[in-house]
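K.L.:
Following is a predicted model, sequence given first.
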Amino acid sequence: MTYVGPSASAPERQGPGSTERARVVDVVAAYVGLTKPRVIELLLLTTVPVMFFAARGIPPFWLVVATVVGGTLSAGSASVLNCVYDRDIDEQMRRTRRRALPRHLVSPRAALVFGLVLGVTSTVVLAVWVNWLSAALALLANAFYVLVYTMVLKRRTTQNIVWGGLAGCFPALIGWTAVTGELAWAPVVLFAVVFFWTPPHTWALALRYREDYREVDVPMLPVVAPAAEVGRQIVLYSWVMVATSLLLWPVADTGWFYPAAAALLGGIFLVEAHRMWGRARGTETLSAIAPMRLFHSSNLYLSLLFVSVALDPLLTR
């Protein structure tokens, strides 16, 4: 007897209900994509560990939840509003043309309303369940990213990401103030670490996509300078970043674990930065320079550095 069943290659019949569900899923995915979840993950990774460090142990669970929710909504709001303003160049760049607005999955007006609602909601969440200082810092970071970086700096200066990157430094301050209710030198040092980390991280990515930026007239450093100069600048910022990370030891009177981790991670990152600079001095070919190696290394460096910030009080108290 021969079994006759549905063929693997035969199209499945879908009723109106399944088609509608698929559309809803697509729309939800489009809105979530506008918030740039991967960027949010990195921002939260510089928020939560600082809360552990500020508490010198484990912070209250619901305080962490409220801070994470408020921070996620704030970062998502900034990303959505960035997508709305940059939709013209996003449509032309290979790296961004699959976003919801270039694909017309979400209208600019709907995205604008969505971004503003997220911003207002984040401010309310942080103000009510965390504190007003953390809420104000998150709102300031959001406004700086959208109004200063996106609308003023990004398309006008090669220093766009240097100063525009300030917005991404605020999570360290927000995590600290969520626990203590006040600012101190320790979170300022971590703020500075992220500030000096941002150019090497972003320029490595921009070097990989420099033709995209050139086509849309965004003057990222890799567009206007040879790869060797980009590599040199990356090395300079990397040295300052590592030196700044070690300042946390005397400033915050950490235990032995953090400085040991910071020195090890910094040394590894500096080796990778120097290697990329060496490759860039010999060629302009991206495949030979391999800038994405440094980009991925920078993500790992920052993640592990802030994990060590959280672990230090747990291991050495």
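P.N.:
All right, it came through fine. Numbering: from 1, shown residues only.
K.L.:
From here on, just use CA atoms for contacts and neighbour counts.
P.N.:
Will do.
K.L.:
Quick one: the helices in the stretch 201-317 of the chain, in order.
P.N.:
With DSSP state H, counting those that start in this stretch, the ranges of helices along the stretch 201-317 of the chain come out as 210-215, 221-224, 227-252, 257-282, 286-289, 291-316.
K.L.:
buried ones in the fifth one?
P.N.:
It stands for helix 286-289. Buried residues in helix 286-289, counted by 16 or more other C-alpha atoms under 10 Å: 286, 289.
K.L.:
how about CSV for the helices of the stretch 201-317 of the chain, with distance to residue 156 added?
P.N.:
Formatted as CSV, the helices of the stretch 201-317 of the chain follow (distance: least, C-alpha to C-alpha, whole Å):
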stretch, distance to residue 156
helix 210-215, 12
helix 221-224, 12
helix 227-252, 18
helix 257-282, 25
helix 286-289, 25
helix 291-316, 24
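K.L.:
ok, structure two:
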Amino acid sequence: MDPELASAVPPVHDAAEDRQQRRSLSVSRKKFSGSRPGAVRSNKERPLAYIDNSAEASIASGGTRVEDYLALLKPRVMSLVVFCALVGILVAPGSINPFIGFIAIVCIAIGAGASGALNMWYDADIDRIMSRTQNRPIPAGRATPGDALALGLVLSAFSVMLLTLATNWVAGGFLAFTIFFYAVIYTMWLKRSTPQNIVIGGAAGAFPPMVGWAAVTGTVTWESFALFLIIFLWTPPHFWALALYKQGDYGAAGVPMMPNVAGEKSTKCQIFAYTLALAIAAFLPNILGFSSWIYGIVALATGAGFLWFAVKLLVSPEGADMKRAARSLFTYSLSYLFVLFLALLVDNFALRLGVI
């Protein structure tokens, strides 16, 4: 037959055969579905539950990505630490070779990142509980605690040794102490044992300007201590404001933050007290003579703004209004330290150039 004609002729079916096939298909469907009342399905017939183990499978297959390792270093926290250390280097008296200064900043950044990795290693259990930390690499299943521990230890040793060789033993020793203080004193001891965890542990985040200053001068002075004190006093109102509107997270994780232990009223009073102390301490660079009126004006304006938010929080009623006020203060505090230290840097450059 002509192929074109054959293709135009519809196929011929055996009707009896078709009926038999349909009957067999119907019977097999009934057996599979277990439609009879009380029918018990065999293990082979039961539907399988789907369990998503993609995160674990990703790790098991070596799926930790570069961005996950970077996330272990807490880059957002690191950025503020690096900036404050940079200000310490540039404001310190004397000079430093630009390349050596760059190495010093890199070492401080790596050291800060190492501290963050060690913190994530130790806090992996509570990070799984708190909403703001659940997407970190370890609780999200994108990295293992072993990854964070190894990364933290290797980077700690590398940053301390390189900074010591590039600058001096004072800066290297200060960086080593900073990493130890944050990873051991704060993370492993204070954080879960006392509501004063942030106050004492805040020293770790306040050391970087002193490390930068020491990298240039090889000494620790009252001027560098003034920069330390500003960050030290900034830490409690910053983190307690966060804790006020994240009480549920910290309570569920068993972290004794001040609002969970002393209550909201006491915490608000302490935030105001620390903010007042911070606004006064911000004038220490003027008092000690390493800044001028440019920095002084910025310190006055930013300190007044911080106090306004603290007062607003202090008088806010409990509930949603208090949480909004706490969140506003926390948001303001994020930019406060950057603006203040940037003003100190600009002021110092103006003094050195003879503009003022």
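P.N.:
Received it, and whenever you're ready, just let me know what you need. Just so you know, these numbers come straight off a predicted model, no measurement behind them.
K.L.:
just the helices of the stretch 201-317 of structure 1: most buried one?
P.N.:
Mean neighbour count (mean count of other C-alpha atoms under 10 Å) peaks for helix 221-224 among the helices of the stretch 201-317 of structure 1, with a mean of 21.
K.L.:
Quick one: list the elements packing against that helix.
P.N.:
With contacts taken as 3 or more C-alpha pairs under 8 Å, 6 or more residues apart in numbering; DSSP states H and E, helix 221-224 of structure 1 sits against helix 185-208, helix 210-215.
K.L.:
how much does that helix stray from structure 2?
P.N.:
Compared with structure 2 after the fit, helix 221-224 of structure 1 shows a mean deviation of 1.3 Å (mean C-alpha distance after the TM-score superposition for structure 1).
K.L.:
so where is that helix in structure 2?
P.N.:
Mapped onto structure 2 using TM-score structural alignment, helix 221-224 of structure 1 covers residues 258-261.
K.L.:
which residue packs closest to the residue mapped onto residue 185 of structure 2 from structure 1, ignoring adjacent ones?
P.N.:
In structure 1, residue 185 of structure 2 lines up with residue 148, judged by TM-score structural alignment. Nearest non-adjacent residue to residue 148 of structure 1, counting by C-alpha to C-alpha, 6 or more residues apart in numbering: residue 164, 6.9 Å away.
K.L.:
isn't that neighbour right next to residue 145, touching?
P.N.:
Yes. The pair residue 164 of structure 1 / residue 145 is scored as a contact, 6.5 Å apart, by C-alpha atoms under 8 Å.
K.L.:
re earlier: tabulate the helices and strands packed on helix 221-224 of structure 1 in TSV, adding columns for distance to residue 21 of structure 1.
P.N.:
TSV is the format used below for these (distance: least, C-alpha to C-alpha, whole Å):
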stretch	distance to residue 21 of structure 1
helix 185-208	36
helix 210-215	35
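K.L.:
Those: which one's closest to residue 112 of structure 1?
P.N.:
Across those, residue 112 of structure 1 has its closest neighbour in helix 210-215 (24.0 Å, C-alpha to C-alpha).
K.L.:
Counting by contacts, list what the closest one packs against.
P.N.:
Helix 210-215 of structure 1 is packed against helix 221-224, with contacts defined by 3+ C-alpha pairs under 8 Å, 6+ apart.
K.L.:
so which of the helices and strands packed on helix 221-224 of structure 1 is the most packed in?
P.N.:
Mean neighbours per residue, mean count of other C-alpha under 10 Å, is largest over those for helix 185-208, with a mean of 22.
K.L.:
corresponding residues in structure 2 for that helix?
P.N.:
Aligned by TM-score structural alignment, helix 185-208 of structure 1 falls on residues 222-245 of structure 2.
K.L.:
what do you get for stretch 233-245 of structure 1?
P.N.:
So stretch 233-245 of structure 1 sits over residues 270-282 in structure 2, by TM-score structural alignment.
K.L.:
Not counting sequence-adjacent ones, nearest residue to the spatially most central residue of structure 2?
P.N.:
In structure 2, the C-alpha nearest the mean C-alpha coordinate belongs to residue 74, at 4.7 Å (C-alpha atoms, centre = their mean). The shortest distance from residue 74 of structure 2 to any non-neighbouring residue, by C-alpha to C-alpha, 6+ apart, is to residue 116 (5.6 Å).
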